[in-house]
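J.: Whatever this is, show me its structure:
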Amino acid sequence: MTLQVGDKLPQATLNVLRDGVQSLDTNEIFGGKKVVMFAVPGAFTPTCSAKHMPGYVAKMDEFRKRGIEVACLSVNDAFVMGAWAKDQDVPADLLVLADGNGAFTRAMGLELDATAFGMGLRAKRFALYAEDGVVKQLHVEAPGEFKVSSADYVLEHLG
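T.: As a prediction, the model looks like this:
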C-alpha cells in the first residue's frame, strides 16, 4: 500500500557515506524534526543530476531558515550516493541516503520497476514533508515528469 498523508514513515535503516558507510535509522533521520525528503530514480541520471538535486542544493538556505532538514533518497549503494553528492557539491547538512536494497522504498509503496531500462527496482521520483516522522505532504511525480517534487514546488506548498 502506498504511503499517505497522515501515515507514520516505516521503520528502516538507510546508509550514508561519512568516513565510511554509516547506518542511520529512520527514527534518527525524522524523529522530532521537520524533514523534506526527496527521492530520485538514480544518482548520475540526467534529470536527477541536471535538475532535481541542483534545485535542492540551491534552495538549502530557504529550508534552513524554516528549520527544515533535507534528505535525498535513492535505491543506490552508499558509495554511489557519496560520489554523486561530491559531484553535485552537496552541502554536508543535506543527507544523501542510500536505500541499497530498496527496503524502505518498498515499505512506503513508492518503488518503481525500471527493469525495462536495465535499472531494476528504483524509487519513484517524489518529495515528502514529515514532522516527527509523520507525513504531512506527499508529492509523487507522474511517470517521466519532474514538477511536484522540485525544491521550488515543495517550498511553495510549505506555505
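J.: alpha carbons only for contacts and neighbour counts from here, please
T.: Noted.
J.: My reading is that residue 37 lies in a helix. Confirm?
T.: No - with DSSP: H, G, I helix; E, B strand; the rest coil as the criterion, residue 37 is assigned strand and is not in a helix.
J.: Could you report the neighbour count for it?
T.: Look at residue 37: counted by other Cα atoms under 10 Å, it has 23 neighbours.
J.: doesn't residue 125 make contact with it?
T.: No - Residue 37 sits out of contact with residue 125 when judged by Cα atoms under 8 Å, with a separation of 10.8 Å.
J.: Start from the N-terminal end of this protein and give the helices.
T.: For the chain, applying DSSP state H gives helices covering 26-30, 46-47, 53-58, 60-65, 78-87, 103-108, 151-158.
J.: One more sequence to fold, the one below, so I can look at both together:
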Amino acid sequence: MIERGSKLPSVPTKLVNADGISDTTTDAVMGQGVTVLFTVPGAFTPTCHVNHLPGFLANQPKLKAAGVERIICAAVNDHHVMKAWAENTGALGQIDFIADGNGALAKAFGLELDLTAAGMGPRLARSAMLIRDGVVQDIFVEDGPGVGASGAPAILMALEAANS
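T.: As a prediction, the model looks like this:
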C-alpha cells in the first residue's frame, strides 16, 4: 500500500472536472501543490454518495482556506458515471474526479478492495490522502464500513497539525 513519504506513481487515468473529461496521469494531476485525494468504492453507492463526497463538498471552503489547492475524488467507475455523479451532487467545479475505470490506480496505490462477493468486483478502498508536490504527506484508510478516518474532518485536523 502507498505510504506516507511515497512519491505518487504515474498511472494513466481520466480526469473529470469543470473543463470536461481529459486523458492524463495521476502524477500530472497531483504532482504540484497541495492536493487532497479521497478514494471511494463507487459513485452513487450509499456511503460514498450520502456521507463521504458530501463531507468534502461541505468542507471545501475550509480545506481551501487551510491551503488545499485541489480536492480530488477517485473511484473505480468509468468517466461517464463519474461525470454524472459530479453533476448530480453539485460537486462539479468544486471537486475534481478521477475515473479509475480499470482499477489501475487502485492496484498502483495498493488500495484494492475486493467486493466481488457483493457483485461489485474490485474497487478502491475508502481512504483519503494529503499530497504535497506529488508526495503523500498523510494517508488515512478506513478499516471498516463508514466514513471516519478518511472524512473531511480528519483531513482538516491533519492540515491543522501540519500547519502548526
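J.: TM-score for these two?
T.: TM-score for the superposed chains, counting by TM-score structural alignment, normalised by the length of structure 1: 0.94, backed by 158 aligned residues with a Cα RMSD of 1.4 Å.
J.: can you put the helices of structure 1 in a markdown table and add distance to residue 93 of structure 1 and mean neighbour count?
T.: Formatted as a markdown table, these follow (distance: least, Cα to Cα, whole Å; neighbours: other Cα atoms under 10 Å):
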| stretch | distance to residue 93 of structure 1 | mean neighbour count |
| --- | --- | --- |
| helix 26-30 | 12 | 17 |
| helix 46-47 | 22 | 14 |
| helix 53-58 | 10 | 18 |
| helix 60-65 | 9 | 14 |
| helix 78-87 | 11 | 18 |
| helix 103-108 | 21 | 20 |
| helix 151-158 | 16 | 15 |
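J.: Distance to residue 118 of structure 1 for these - can I get that in CSV?
T.: Formatted as CSV, the helices of structure 1 follow (distance: least, Cα to Cα, whole Å):
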stretch, distance to residue 118 of structure 1
helix 26-30, 29
helix 46-47, 15
helix 53-58, 22
helix 60-65, 33
helix 78-87, 17
helix 103-108, 18
helix 151-158, 28
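J.: burial measure for residue 117 of structure 1, as a count.
T.: Residues lying near residue 117 of structure 1 (other Cα under 10 Å) number 7.
J.: Residue 7 of structure 2 versus the alignment partner in structure 2 of it, what's the distance?
T.: When structure 2 is aligned by TM-score structural alignment, residue 117 of structure 1 is paired with residue 118. Residue 118 of structure 2 is 33 Å from residue 7 of structure 2, where distance means Cα to Cα, to the nearest Å.
J.: Ok, residue 86 of structure 2 next?
T.: On the measure of Cα to Cα, residue 86 of structure 2 and residue 7 of structure 2 end up 27 Å apart.
J.: Next: residue 141 of structure 2.
T.: 17 Å.
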